[in-house]
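J.: sequence and predicted model, in that order:
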Amino acid sequence: MLGLSVPAVHAEEPLKVGFVYVGPIGDHGWSYQHDQGRLSAEAHFGDKIKTTYVENVAEGADAERVIRNLAKAGNDIIFTTSFGFMNPTVKVAKQFPNVKFEHATGYKLSDNLGTYVSKTYEGRYVAGYVASQMTKTNKIGYIASFPIPEVIRDINTVQLALAKYNPNAELKIVWVNTWFDPGKEADAANAMMDQGVDVILQHTDSPAAMQAAERRGAFAVGQASDMTHFGPKAHLLSVVDEWGPHYINRIQAVMDGSWKSSAMVEGMKEGAIVIPGFNESIPADVTAKAKELIAGIKDGSVYPFTGPLKDNKGEMKVPEGTKLTFADLEKMDWYVEGIKAEIPK
């Protein structure tokens, strides 16, 4: 009896997807949320994809090495998730034209390099309103990372909310020149509270400021992920980034062969920015107004960057009846009227 040879059935190779994070996935902020997006993609696609991530990657030469190694390892699409990864991503993308790259918060595009960013300023505007109503000292603190347009526009949005809803409130800004350093973030929070600040917002990634506020009876706003459990009494709300839908959509596009370089900008309307809930200590009318602002942002009736807007030196930057486009916001390098500080050089 002759044996029949049966051809082996090879399962389709999984799509390889790489991620590069500026902080640790345990930062409970920016990098943590990007990794939650990666896990959402894994849950969605199962064994159709294989993901790899590298955390704690310094911006600059180290980033270029990590991105190149992921490309050499055969990843089909690589997501680089910090502003300072922009030029290294551009450089590696030129060297690997068959690999797809997407860079978060940047603005440089090529045939195989796209960008994606969320409108965090929408959430900050709501947070600024809530802060304006919850402060007793009229001193609001903002822990800022680096003076890049994303951070500057979010600071400006908070100031615009304060000016509209509590003109007596003053915004105090401390630059810590890091995305993730719990010690520095806690020191900044404590220094501001020593000066009478009783509501703290942050553009850094650890929950250290929230924890400091909890210890000292102040309020704080969470960054990137829901930070409620780090300060149950202090936590007013969190401005949460939801990256899962974007990662699923773009990975699917690579699978379908429909991926094209694009500059994707998404916010509350698309579900990319979410405020999961509000502290029960916030008065009901304030929470109701915050929800009204969210609805207005979603339907376009509320847009913070609508003229007339002056900078903090008195120069008219946005005439009445004009709205800044996102392209304008991507280059923002000036403070709005009311901020008593200079942007670091």
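T.: Received it, and whenever you're ready, just let me know what you need. Numbers count the residues shown, from 1 in each chain.
J.: all contacts plus neighbour counts: C-alpha atoms, from now on.
T.: Fine.
J.: which stretches of the stretch 101-250 of the chain form strands?
T.: 113-118, 139-144, 170-175, 199-202, 219-224, 235-241 (DSSP state E, counting those that start in this stretch).
J.: how about CSV for those strands, with distance to Gly277 and mean neighbour count added?
T.: Compiled in CSV, those are given as follows (distance: least, Cα to Cα, whole Å; neighbours: other Cα atoms under 10 Å):
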stretch, distance to Gly277, mean neighbour count
strand 113-118, 19, 22
strand 139-144, 21, 25
strand 170-175, 24, 20
strand 199-202, 16, 29
strand 219-224, 11, 29
strand 235-241, 6, 26
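J.: for comparison:
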Amino acid sequence: MIRPLDRRTFLAGTAAAAGLTLASGPFKAASAADPLKIGFVYVGPIGDFGWTHGHDLGRKAVETKFGDKVKTTYVENVAEGPDAERVIRKLAADGNKLIFTTSFGYMEPTLKVAKTFPNVFFEHATGFKTAPNVSVYNSRFYEGRAVVGHLAGSLTKTGKIGYIASVPIPEVVMGINATAIWARKVRPDAEVKVVWINSWYDPGKEGDAAKALIDQGVDIITQHTDSPAPLQIAEQRGVLGVGQASDMKAFAPKSQLTAIVDEWGPYYVERTQAVLDGAWKTSDTWHGLKEGFLTLSPYGDAVPEALRASADAIKNGIIDGSIHPFTGPIKNDKGEIKVADGAKLSDGDMLGMNWYVEGVSA
């Protein structure tokens, strides 16, 4: 049975649970007859129709696959801070053997709790630190944004592309840069105008950012935030847009060009199976289009057939390895060469990306 919990209700019993943990020691493995208890920690609501919605679809895939062999719990709207540690600790104390923490800001809280519960397996999304019982997993979102950049550069009439950004971490900067690079391959004067809202999910701020960008002449809206609000504004204002994390076409049937869709289900099923088999090992997974960690939703009516074909060629080239989205020459926003002609940016350099490419206005 699914047990959805609100953060406030969930945290009410945290102090008592912590005391029980100290008294009884680390979590003990359940008997073979008991279902595997699995906890999920979400930064937004499952109804965001974006990032958290995508992870919750992954949770449901686990339930569909394993039935009564598992029992899942999720806690939504957990802020990246002290609340996160309390929620994660409570899930572990409640007997969850496998816990997925699904936002970058949960990294340190996850590691801290993992030390106290060495017999619990933790999976942290988008992080980079592992431990004996902590794995990390991420998606190569920038691959999808290269295709989006191609679409945007091909379709913009003003040459101004909007990018509503969440928080300034390399993952987000990577997406901004991939969009700009590939937009400028077809429209050399294209400009990607960035508005930071410093939140993953804030429909009000996201909508206001979209309005501000459109008022500045932007005619295509992209985003690295979790609600459909930017696309809804795009639809209202008659400009084009791109969905984030989930297919958002229902909110903008005329405006959505495509959406970068996160596919967490197969990974969640795989890691659950590993625990059930007693084969779980620490891993660092960073997959993309090739492995099915992300896909692109069907193109909207605003994308003509020829452009669909060229976008698919880029996508297929990324999948077969003939195209790397960050292949030089690449200059930064100061005009300095950052990636030499023909060179490919390494994973390490991408994961530490803290600079903008030419054409980005942030």
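T.: It's in. What you see is a predicted model; the values in this text were computed from it and never measured.
J.: report the TM-score for the pair.
T.: Overlay of the two chains. TM-score (TM-score structural alignment, normalised by the length of the first structure): 0.94; 332 aligned residues with a Cα RMSD of 1.1 Å.
J.: between the strands of the stretch 101-250 of the first structure, which gets nearest to Tyr303 of the first structure?
T.: Closest to Tyr303 of the first structure of the strands of the stretch 101-250 of the first structure is strand 113-118 (Cα to Cα; 15.1 Å).
J.: what span of the second structure lines up against the closest one?
T.: Alignment note (TM-score structural alignment): strand 113-118 of the first structure is matched to residues 134-139 of the second structure.
J.: what's the burial count for whichever residue in the second structure pairs up with Glu12 of the first structure?
T.: When the second structure is aligned by TM-score structural alignment, Glu12 of the first structure is paired with Ala33. Per other Cα atoms under 10 Å, the neighbour tally for Ala33 of the second structure reads 7.
J.: sec struct for Ala33 of the second structure, please.
T.: Under the three-state scheme (DSSP: H, G, I helix; E, B strand; the rest coil), Ala33 of the second structure adopts coil.
J.: any idea how far it lies from Lys69 of the second structure?
T.: Per Cα to Cα, to the nearest Å, Ala33 of the second structure is found 8 Å from Lys69 of the second structure.
J.: can you check Ala259 of the second structure too?
T.: In terms of Cα to Cα, Ala259 of the second structure sits 33 Å off from Lys69 of the second structure.
J.: and for Arg308 of the second structure?
T.: To Lys69 of the second structure, Arg308 of the second structure is 43 Å away according to Cα to Cα.
J.: do the same with Ala306 of the second structure
T.: For Ala306 of the second structure, the distance to Lys69 of the second structure - Cα to Cα - is 48 Å.
J.: neighbour count winner among these two?
T.: Applying other Cα under 10 Å to Ala306 of the second structure and Lys69 shows that Lys69 carries more neighbours, namely 15 against 9.
J.: ok, the more buried one touching Ile38?
T.: No: using Cα atoms under 8 Å, Lys69 of the second structure is not in contact with Ile38; the gap is 10.6 Å.
J.: aligned against the second structure, show me the partner of His103 of the first structure.
T.: By TM-score structural alignment, His103 of the first structure lines up with His124.
J.: for that match, what are its contacts?
T.: Neighbouring residues of His124 of the second structure by Cα atoms under 8 Å, 6 or more residues apart in numbering: 100-104, 106-107, 110, 134-137.
J.: could those be laid out in JSON lines, adding distance to Gly207 of the second structure?
T.: As requested, those are arranged in JSON lines below (distance: Cα to Cα, whole Å):
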{"residue": "Phe100", "distance to Gly207 of the second structure": "29"}
{"residue": "Thr101", "distance to Gly207 of the second structure": "27"}
{"residue": "Thr102", "distance to Gly207 of the second structure": "24"}
{"residue": "Ser103", "distance to Gly207 of the second structure": "22"}
{"residue": "Phe104", "distance to Gly207 of the second structure": "23"}
{"residue": "Tyr106", "distance to Gly207 of the second structure": "26"}
{"residue": "Met107", "distance to Gly207 of the second structure": "29"}
{"residue": "Thr110", "distance to Gly207 of the second structure": "32"}
{"residue": "Val134", "distance to Gly207 of the second structure": "36"}
{"residue": "Ser135", "distance to Gly207 of the second structure": "35"}
{"residue": "Val136", "distance to Gly207 of the second structure": "32"}
{"residue": "Tyr137", "distance to Gly207 of the second structure": "30"}
